[in-house]
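Enquirer: With the sequence up front, the predicted model follows.
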Amino acid sequence: MRPTNLDEVVGQQDLVGPGKIIRRMVQAKRLRSMILYGPPGIGKTSIASAIAGSTKYHLRILNAATDTKKDLQIVAEEGRMSGTVILLLDEIHRLDKTKQDFLLPHLESGRIILIGATTENPYINISPAIRSRTQIFALHPLSPDDIISALHRALTDKEKGLGQYPVVISDDTLGVLAHGAHGDLRTALNTLELAVLSTTPDPQDKQIHITDQVIVDSGARPPIAGDKNGDAHYDTISAFQKSIRGSDTDAALHYLAVLIASGDLPSIMRRLLVIAYEDVGLANMPAAARTVAAVQAADRLGLPEGRIPLANAVIELCLSPKSNSGMAAIDAALADVHAGKGQHIPDTLKDAHYQGAKDLGHGTDYKYPHAYPGDWVAQQYLPDDIKTAQYYTPKRNGKFETALAEQYARLRQAGPHGH
């Protein structure tokens, strides 16, 4: 079911849809080397295949970790003979320096159009020499609707898919499969194929009936809360956060258990980090730090063992004092920025580390706080049009933020605009 042109690519329409960058490059015949990164099974190889099919260039697929420099030399020779060849290099973050040095001149000449595929952040894990010669595109997990569309296509395609089999499967059951794949189309297609090939046709109507249970037995994650359209998954995550925010420990543990049973560890970890900083925040900053440690431990352990640090974090967050003042403060500051306020930084704060800065009046009247008693001196930091703005409204639900609130009040009172 690998696509042969861009119209067959499932999802990623922000890159391959009409008028979007990859489609424009193909249509203009101005292909550039690129790096595609994102989770497994979301279309990195498919996009490379579609680009090759749309441009009629030869596509060669190698793995940066397991294939040798000799394999790269063969591709380079093919590029020299035919003019251009597209090389999909999987796990490009594992490309060693010898192979990289061999590739670079061929990328410069245009004989090889490199499409690197990686699950790792290329800004961290790929060398600057490769990065500077490539466009970097982030791919996203596919939506359940995207996956259902691809499954329908596989079920009706008699040449490349499962269209030659008399399969009977409801849209609800396809929804179970799509939501259980968590954005990974490869997993969904593999599960569907196993379900079809391992199910005996009904002796009466000679058709292959695929039920929810067959899909689950074939490896799909079971639906949570009995909801086949996936709404329950997002409802559970919402109830999970609201239970912690409302300090109901037992309810929060219940929804955590539902999410663990669904196997969706990434959603649990991400939501716990949000809760720690959004809902507990400055009322108990050590709890936020411990939540980060618990999430990292769960990530390393995986499930089922990861449930233990997750449970510890949930219990502490539930029983902790709550404060959303940090989120409210940055949202208030953002509102002013989006409204165009505060664009003129005071001259005293501007960079003065270059010749001529003083002639412009930059930094000349700046008072260095460490030169004053208590390492503090009253001076204006905000731009003139918002110089009296107050974004932070402290809460006093915990000892830590109560101390912050008192210090904040003292500094505002003693500051240049204090009363």
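Expert: Okay, I see it.
Enquirer: For the rest of this, base every contact and every neighbour count on C-alpha atoms.
Expert: Will do.
Enquirer: what's the closest non-adjacent residue to Ile260?
Expert: Leaving aside its chain neighbours, Ile260 sits nearest to Arg307 (7.3 Å; criterion: CA to CA, 6 or more residues apart in numbering).
Enquirer: which residues in the protein form strands?
Expert: Using DSSP state E, the strands of the chain run over 34-37, 58-63, 85-90, 112-118, 135-138, 167-169, 208-210.
Enquirer: Gly363: which of those strands is closest?
Expert: Closest of the strands of the chain to Gly363 is strand 135-138, at 38.7 Å (criterion: CA to CA).
Enquirer: List the contacts of that closest one.
Expert: Strand 135-138 is contacted by residues 32-38, 122 when judged by CA atoms under 8 Å, 6 or more residues apart in numbering.
Enquirer: Below is structure B, check it against A:
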Amino acid sequence: MQQPLAYRMRPTKIEEVVGQQDLVGPGKIINRMVQAKMLSSMILYGPPGTGKTSIASAIAGSTKYAFRVLNAATDTKKDLQIVAEEAKMSGTVVLLLDEIHRLDKTKQDFLLPLLEKGTIILIGATTENPYININPAIRSRTQIFEVHPLSGSDIKAAVKRALADDKRGLGAYPVDLKADAMDFLATATNGDLRSALNGLELAVKSTPKNADGKIEVTLPVIEECLQRKSLSADKDGDAHYDVISAFQKSIRGSDADAALHYASRIIESGDLVSLIRRLLVIAYEDVGLANPAACERTVMAVNAAKQLGLPEGRIPLANAIIELCLSPKSNSAMTAIDAALSDVKAGNYGDIPQYLKDAHYKGASKLGHGVDYQYPHDFKNDWVKQQYLPDKIKNVQYYHPKDNGKIETALKEQYLRLRHSAGH
């Protein structure tokens, strides 16, 4: 039985990895490890289909080390022992251990000394946060890298490569992939390349040739093979982003009915990931300090929707959407951090005051670090007049509070009172 397209198209060298260029691109950390053949064990965490296995496969291919794949949940200690014996006999083995967050203590205790010696280069893969779900003993012996959903352009590049490859891919098939079908394939899979490639293969192999001898892969064909519907009936390649944009702008404009309409189009497409990601952005970007409690409840609604999935997940999300629409709005926190970032990027900052510098190590006081620092909790109301910004920008104001809602009005009063007391 032939392996799925996503499996066949796994990269054999680091240069073939799609996306994650902050890790595998020229001059980046994993690329440097490969070039120097100085590999260290690592944990890759992120959503499914984002390239964790591909990175491990590419590392092994580029370094010519043996590559083995095990699952921490289903494979046994004996399976690990077989890999360890192979490593002793033939040299270093790169072991991809999927679902590493489910590694039990027996298997962990067996692996630890092998990681210490470098006999096995462990690449753990997980969709769970390793800082919460992976044992500290494993974490301390690995580097942790986060992988992100692939962009639409990443997906398109991988699809084009698969269509052109006549050995591992679909190059032997006379495929005519329509532009709107390609756009939908790139966006509807939410950065999951595995889903995109396997959906493409099903579409190609299940579609008969037309009168011109071509396998015409249209938008309806891709929709059927992915079991997702396009967000817009106009088949516009930008429809995905247009609906997401209209959704945010409707909430920002306090139109609950419009927001629910656009949310429904996203839900009907099956794109829960894009909906909840955008909803979180909206909560903190557009409502923010005007109603922090609504932001917290949005996070709770999103977590509930993740647990429930669709269709039930629509219910907590509807609660959050309506509340955000009808809530007072403020973007003051976003504009404040953007203003601060703009200064930093432009190099518009000075030296940290000496008394604010780290003073916990021996000899710090000789450098003047921490000297004359005033500890606010030693003073009345736990506050003392003291300069915190560098001299160069000591009077700068990034946060400009608004009066939109009781919470930010109260924060504004406190902020202005503190600035006045500090002499600004």
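Expert: Perfect, I can see it now. Please read all numbers here as calculations on a predicted model, not as lab measurements.
Enquirer: Any idea what the TM-score comes out to?
Expert: Once superposed, chain against chain, the TM-score is 0.87 (TM-score structural alignment, normalised by the length of the first structure); 413 aligned residues with a CA RMSD of 2.9 Å.
Enquirer: quick one on the thing from earlier: okay, the strands of the first structure in TSV with distance to Val216 of the first structure and mean neighbour count next?
Expert: Formatted as TSV, the strands of the first structure follow (distance: least, CA to CA, whole Å; neighbours: other CA atoms under 10 Å):
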stretch	distance to Val216 of the first structure	mean neighbour count
strand 34-37	29	24
strand 58-63	32	17
strand 85-90	30	25
strand 112-118	29	25
strand 135-138	31	16
strand 167-169	13	15
strand 208-210	10	19
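Enquirer: wait, which of those strands is closest to Tyr381 of the first structure?
Expert: strand 135-138 (37.6 Å).
Enquirer: burial count for Tyr277 of the first structure?
Expert: Neighbours of Tyr277 of the first structure under the rule other CA atoms under 10 Å: 23.
Enquirer: mind checking what it lines up with in the second structure?
Expert: Aligned by TM-score structural alignment, Tyr277 of the first structure pairs with Tyr284 of the second structure.
Enquirer: Against Asn397 of the first structure, how distant is the alignment partner in the first structure of Asn198 of the second structure?
Expert: Mapped onto the first structure by TM-score structural alignment, Asn198 of the second structure lines up with Asn190. Separation of Asn190 of the first structure from Asn397 of the first structure (CA to CA, to the nearest Å): 51 Å.
Enquirer: Same drill for these two, tell me which one is more crowded.
Expert: Asn397 (16 against 13).
Enquirer: if I pick the aligned partner of that one in the second structure, what's in contact with it?
Expert: Counting by TM-score structural alignment, Asn397 of the first structure lines up with Asn404 in the second structure. By CA under 8 Å, 6+ apart, the contact set of Asn404 of the second structure is 290, 328-330.
Enquirer: Export those residues as JSON lines, with columns for distance to Lys178 of the second structure and neighbour count.
Expert: Listed next are the contacts of Asn404 of the second structure as JSON lines, based on distance: CA to CA, whole Å; neighbours: other CA atoms under 10 Å:
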{"residue": "Ala290", "distance to Lys178 of the second structure": "46", "neighbour count": "27"}
{"residue": "Pro328", "distance to Lys178 of the second structure": "44", "neighbour count": "21"}
{"residue": "Lys329", "distance to Lys178 of the second structure": "42", "neighbour count": "26"}
{"residue": "Ser330", "distance to Lys178 of the second structure": "42", "neighbour count": "24"}
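Enquirer: so what's the residue nearest the centre of the first structure closest to, chain neighbours aside?
Expert: Among the residues of the first structure, the one closest to the centroid is His140, at 6.9 Å (CA atoms, centre = their mean). Nearest residue to His140 of the first structure in three dimensions, chain neighbours excluded: Gly38, at 6.2 Å (CA to CA, 6+ apart).
Enquirer: what about that neighbour, how many neighbours?
Expert: 19.
Enquirer: Now do the same for it: its match in the second structure.
Expert: By TM-score structural alignment, Gly38 of the first structure lines up with Gly46.
Enquirer: ok, which stretches of the stretch 1-150 of the first structure are helices?
Expert: Taking DSSP state H, counting those that start in this stretch, the helices of the stretch 1-150 of the first structure run over residues 13-16, 21-27, 44-55, 69-82, 97-109, 122-125, 128-131, 144-156.
Enquirer: Kindly apply the preceding question to the stretch 151-300 of the second structure instead.
Expert: Using DSSP H, counting those that start in this stretch, helices in the stretch 151-300 of the second structure cover 152-164, 179-188, 193-206, 219-226, 239-252, 256-268, 272-282, 292-308.
Enquirer: any idea which of the ones you listed is most buried?
Expert: Mean neighbours per residue, mean count of other CA atoms under 10 Å, is largest over the helices of the stretch 151-300 of the second structure for helix 179-188, with a mean of 23.
Enquirer: Which other helices and strands does that helix contact?
Expert: Helices and strands touching helix 179-188 of the second structure, by 3 or more CA pairs under 8 Å, 6 or more residues apart in numbering; DSSP states H and E, are helix 152-164, helix 193-206, helix 219-226.
Enquirer: Give the aligned range of it in the first structure.
Expert: By TM-score structural alignment, helix 179-188 of the second structure lines up with residues 171-180 in the first structure.
Enquirer: What sits closest to Leu112 of the second structure if chain neighbours are left out?
Expert: According to CA to CA, 6+ apart, the nearest residue to Leu112 of the second structure is Ile138 (7.2 Å).
Enquirer: chain center to stretch 157-169 of the first structure: distance?
Expert: 33 Å (CA atoms, centre = their mean, to the nearest Å).
Enquirer: in it, what counts as buried?
Expert: Judged by neighbour count (16 or more other CA atoms under 10 Å), stretch 157-169 of the first structure contains these buried residues: 161-162, 165-167, 169.
Enquirer: how far does that stretch stretch from start to finish?
Expert: So stretch 157-169 of the first structure: terminal residues 15 Å apart, CA to CA.
Enquirer: before we move on, what about stretch 207-220 of the second structure?
Expert: This stretch, stretch 207-220 of the second structure, spans 12 Å end to end (CA to CA).
Enquirer: Residues contacting it, please?
Expert: So stretch 207-220 of the second structure is contacted by 173-178, 180-182, 184, 203-204, 235 (CA under 8 Å, 6+ apart).
Enquirer: try it again with 10 Å
Expert: Here stretch 207-220 of the second structure makes contact (CA atoms under 10 Å, 6 or more residues apart in numbering) with 173-185, 200, 203-206, 221, 225-230, 235.
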